[in-house]
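Q: okay, sequence plus prediction incoming.
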Amino acid sequence: MKQLIKQLCKFSVVFVCLFNHSVNAQRIKDLADVAGVRSNQLLGYGLVVGLPGTGEQSPFTEQSFKTMLSNFGITMPANLKPKIKNVAAVAVHAELEAFAKSGQKIDVTVSSMGSAQSLRGGTLLQTVLMGVDGNAYAVAQGSLIVSGLGAGGLDGSKILVNTPTVGRISNGAMVEREVISPFGSGDHITFNLHRSDFTTAKRLSDTINDLIAGSARAIDATSVQVSAPRDLADRVSFLSTLENLEFEPDRSSAKIIVNSRTGTIVIGSDVRLLPAAITHGGITVTINEVQEVSQPDAFAEGETAITTRSSVNVNESDNRMFVFDPGVTLNTLVRAINEVGAGPGDVMAILEALDQAGALRGELVVI
């Protein structure tokens, strides 16, 4: 097995170049992840100091400030309320990448938790970042980079550019604990597809089996299990060869995605229509009210008065009916809708009516 792996790694570059020339082919590493190789979210609570009067005077900030001082042996009277407008309580979060080692640095994002106006110019004090298991994995500290800007006047008017209450510290956290990965355990590695599909999973396993016969099998619509060497160095080389293999994933199911909030409509290329006749028209009613002055004749015993004259106009659009033949494609559907001058809202109504009539061959998803 080791000799086979070494030969594969030696000629992997040539093999990958010659394996698949399909225009729609993609690498395995672009379509799937390796089970167990994942990042972990870290979260912490800390204080940002050194703010130019843009901090906050909140109870939990005062409590955190007093606790920090007590850790340094400074005790404040219980009835003393410190003025700490240059301090802000913040939440600190980061992403701990897979295989991150102790001593490496990661980026952190700092967000205000209270009423601080801005974090610009502040410095994050030592903050412990913990994982979901309650263990500390990194320690963050450093000066914030804040892209936002805020300014206000005495009359209450203010202007905000971006978000001044969120900052970032590049390489602001030091990794103190490593996350144990199951990558090196067992006799197999498993590829998990980003999009579950039985056909794509079978094609992935077939692609690997074309290289090493009988080494891969599709477990379900998401996972493909591959036999792998136990030695870690050989396993890394083996995985490097596999993740660069190319194959063509199967097309997704026919769908029409409609975003009712933004008016965005995306129609898949496999959407088809059964024979259907569609007409789309509308009636526009416009009411105008004009105020006029009624002036009596010179010798009449009347008074000048203001009267209202109303006019009602009804316009009916001249949209004609169009017919779809069996198996109409996406291009025909879009062209026909454009010819009747339908807007996004009208297109949604047409698609919903087609779906209710059973003439739409595809799933209509409204989000």
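A: Ah, there it is.

Q: every contact and neighbour count from this point should use C-alpha atoms.
A: Fine.

Q: could you work out the end-to-end span of stretch 224-238 for me?
A: Its start and end residues considered, stretch 224-238 measures 15 Å (CA to CA, to the nearest Å).

Q: can you list contacts of it?
A: 1-2, 5-6, 8-9, 184-192, 201, 204-205, 215-219 (CA atoms under 8 Å, 6 or more residues apart in numbering).

Q: settle this for me: Ser181 is touching Val37, isn't it.
A: Yes: using CA atoms under 8 Å, Ser181 is in contact with Val37, at 6.9 Å.

Q: shared neighbours, those two?
A: Common neighbours of Ser181 and Val37 (CA under 8 Å, 6+ apart) are Ala98.

Q: please indicate which of the contacts of stretch 224-238 are buried?
A: Buried subset of those (neighbour count, 16 or more other CA atoms under 10 Å): 5, 8-9, 184, 188-192, 201, 204-205, 215-218.

Q: show me which of these is closest to Val290.
A: Closest to Val290 out of the buried ones among the contacts of stretch 224-238 is Asn192 (68.6 Å), distances taken as CA to CA.

Q: touching, the closest one and Asp220? I think so.
A: No: with contact defined as CA under 8 Å, Asn192 does not count as touching Asp220 (9.7 Å).

Q: let's bring in a second one:
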Amino acid sequence: MRRLIIMITILSCAMAIVPTALAASSITRIKDVAKVQGVRANQLVGYGLVTGLAGTGDSNTLVQTRQSIANMLKSFGLTVSDSQLKSKNVAAVMVTAQLPAFVKPGDTIDMTISSMGDAKSLQGGILLQTPLKAANGQVYAVGQGPVSTGGYSASGGGSSQQKNFPTTGTTPNGAIVEREVPSQLISPNGSITLALSQPDFTTAARIGEAINNRFGPISTTRDPGTVVISVPSAYDSDVVGFVASIEELYINPDTIAKIIINERTGTIVMGSNVTIDEVAVAQGGLSVRIDRTTDVSQPPPFSGGSTVVTNNTSVDVKEDKANVMVLPSTASVGDVVNALNAIGATPRDIISILQAMKASGALHADLQII
């Protein structure tokens, strides 16, 4: 009875605040939900060598590492056969970096270095000069410098200690940009295109409306993910300021009703605009327990009988009392979860109930299980 009273109280409070919660929607800037097409980063990758390792580099069995060392020494005028190289102070690595838009030659960017052999640790190593290429095969940056792993690995006497991943490290500002990537801010017809991070008809229409209210009829919503904006003649010499003015405009983005469920961890994430029809929910459990015992039967004295071993099996069925609730059509999923928590439902129970409500058609939301 006490649980039922708690449940009714929670539902009553939740129903009282639902209209307010639905009316109060969040607003955000256009720059947080859309970006200008043509302004993006580019991925760079390179192959290099890390030297100066205290015996934690690649083993001598890796042919590619020995060949890389021999080729590197050959570029300095030293001819050494890879079979003669026995050093464990060098590791072959892959170097990755992000080349932001509008960077200029001479700017520096961060690098991530990861071992591709059997090196135990890159701690204390130095990355030798490594060209970083884009997908077109052109070199856009060159990286070199000390590797910071942010962890360690130590062993001795049959025991070992490790923190983080010592086979991966970073070199902040270790790569120097050698070539600029052209970025096209304005198309040949004098327009700017905004691409929505989450395409949505309503959000795209509201972005176009906000821009037209501020600058006049200069925007066209091409599709749910694209808004085309004509640059006014007054901003021909200040396109950056025009884009900044657009990005600072506030809109009320719209999202579809969605519930994300992670069954492995029992995590439930839902939006505030998820609603349900009137539905009755019963939550309870059935447990079956089977016990087996062994008894020894002894015959009476002088009866001539023999000792017999018997197996006794008992079955105990226990069904918990189901808690039944009726939720009105004005309730949201937040009300359902609060009510289920009040009667002691576990996250697994809540997930099962939401799935059943979706199957019955009472839950109006996109239910995704990850």
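A: On my side now, so go ahead. Everything numeric here is computed off the predicted structure, so don't read it as measured data.

Q: report the TM-score for the pair.
A: Scored against TM-score structural alignment, normalised by the length of the first structure, the superposed chains reach a TM-score of 0.85; 343 aligned residues with a CA RMSD of 2.7 Å.

Q: re the thing from before, strands - which of the contacts of stretch 224-238 of the first structure land there?
A: In strands, defined here by DSSP state E, the members of those are 188-192, 216-218.

Q: residues contacting the residue mapped onto Gly334 of the second structure from the first structure?
A: Residue correspondence to the first structure (TM-score structural alignment): Gly334 of the second structure is matched to Asn331. With contact set as CA under 8 Å, 6+ apart, Asn331 of the first structure has no partners.

Q: can you tell me the SS state at Asn331 of the first structure?
A: Secondary structure, DSSP: H, G, I helix; E, B strand; the rest coil: Asn331 of the first structure is helix.

Q: could you do the one 5 residues further on as well?
A: When the structure is reduced to helix, strand and coil (three-state DSSP), Ala336 of the first structure reads as helix.

Q: want to throw the ones in strands among the contacts of stretch 224-238 of the first structure into JSON lines with distance to Val366 of the first structure?
A: Formatted as JSON lines, those follow (distance: CA to CA, whole Å):
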{"residue": "His188", "distance to Val366 of the first structure": "40"}
{"residue": "Ile189", "distance to Val366 of the first structure": "37"}
{"residue": "Thr190", "distance to Val366 of the first structure": "34"}
{"residue": "Phe191", "distance to Val366 of the first structure": "31"}
{"residue": "Asn192", "distance to Val366 of the first structure": "28"}
{"residue": "Ala216", "distance to Val366 of the first structure": "38"}
{"residue": "Arg217", "distance to Val366 of the first structure": "36"}
{"residue": "Ala218", "distance to Val366 of the first structure": "32"}
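
Q: closest one of those to Thr262 of the first structure?
A: Nearest member of those to Thr262 of the first structure, counting by CA to CA, is Asn192, at 32.4 Å.

Q: ok so, going back, ok, the match of Gly334 of the second structure to Gly268 of the first structure distance?
A: 11 Å.

Q: what do you get for Lys105 of the first structure?
A: Computed as CA to CA, the Lys105 of the first structure to Gly268 of the first structure distance reads 43 Å.

Q: so what's the residue count around Ala298 of the first structure?
A: 7 (other CA atoms under 10 Å).

Q: got it, and Pro328 of the second structure?
A: Pro328 of the second structure has 14 nearby residues by other CA under 10 Å.

Q: surely it touches Glu278?
A: Yes: if you go by CA under 8 Å, Pro328 of the second structure and Glu278 touch, sitting 4.4 Å apart.

Q: so what's the aligned partner of Ile283 of the first structure in the second structure up against?
A: In the second structure, the residue paired with Ile283 of the first structure according to TM-score structural alignment is Leu286. Residues near Leu286 of the second structure by CA under 8 Å, 6+ apart: 317-320.

Q: of the residues you listed, which are still contacts in the first structure?
A: Using both residues aligned by TM-score structural alignment, their matches' CA atoms under 8 Å, the first structure keeps these contacts from the contacts of Leu286 of the second structure: 317-320.

Q: closest to Gly53 of the first structure among the ones in strands among the contacts of stretch 224-238 of the first structure?
A: Asn192 (50.3 Å).

Q: the closest one and Ala35 of the first structure: what is the separation?
A: If you go by CA to CA, the gap between Asn192 of the first structure and Ala35 of the first structure works out to 6 Å.

Q: do Ser260 of the first structure as well
A: For Ser260 of the first structure, the distance to Ala35 of the first structure - CA to CA - is 36 Å.

Q: out of those two, which sits in the busier spot?
A: Ala35 (17 against 13).

Q: trace the more buried one over to the second structure, please.
A: In the second structure, Ala35 of the first structure lands on Gln37 (TM-score structural alignment).

Q: show me what contacts its match?
A: Taking CA under 8 Å, 6+ apart as the test, what Gln37 of the second structure contacts is 185, 192-195.

Q: closest to Ser306 of the second structure out of these?
A: Nearest to Ser306 of the second structure among those is Ala195, at 88.7 Å by CA to CA.

Q: what about the strands in the stretch 101-250 of the second structure?
A: Taking DSSP state E, counting those that start in this stretch as the criterion, the stretch 101-250 of the second structure carries its strands at 108-115, 126-133, 139-146, 152-156, 159-163, 168-177, 191-196, 219-223, 226-230, 250-251.

Q: out of those strands, the one nearest Lys358 of the second structure is which?
A: strand 191-196 (29.1 Å).
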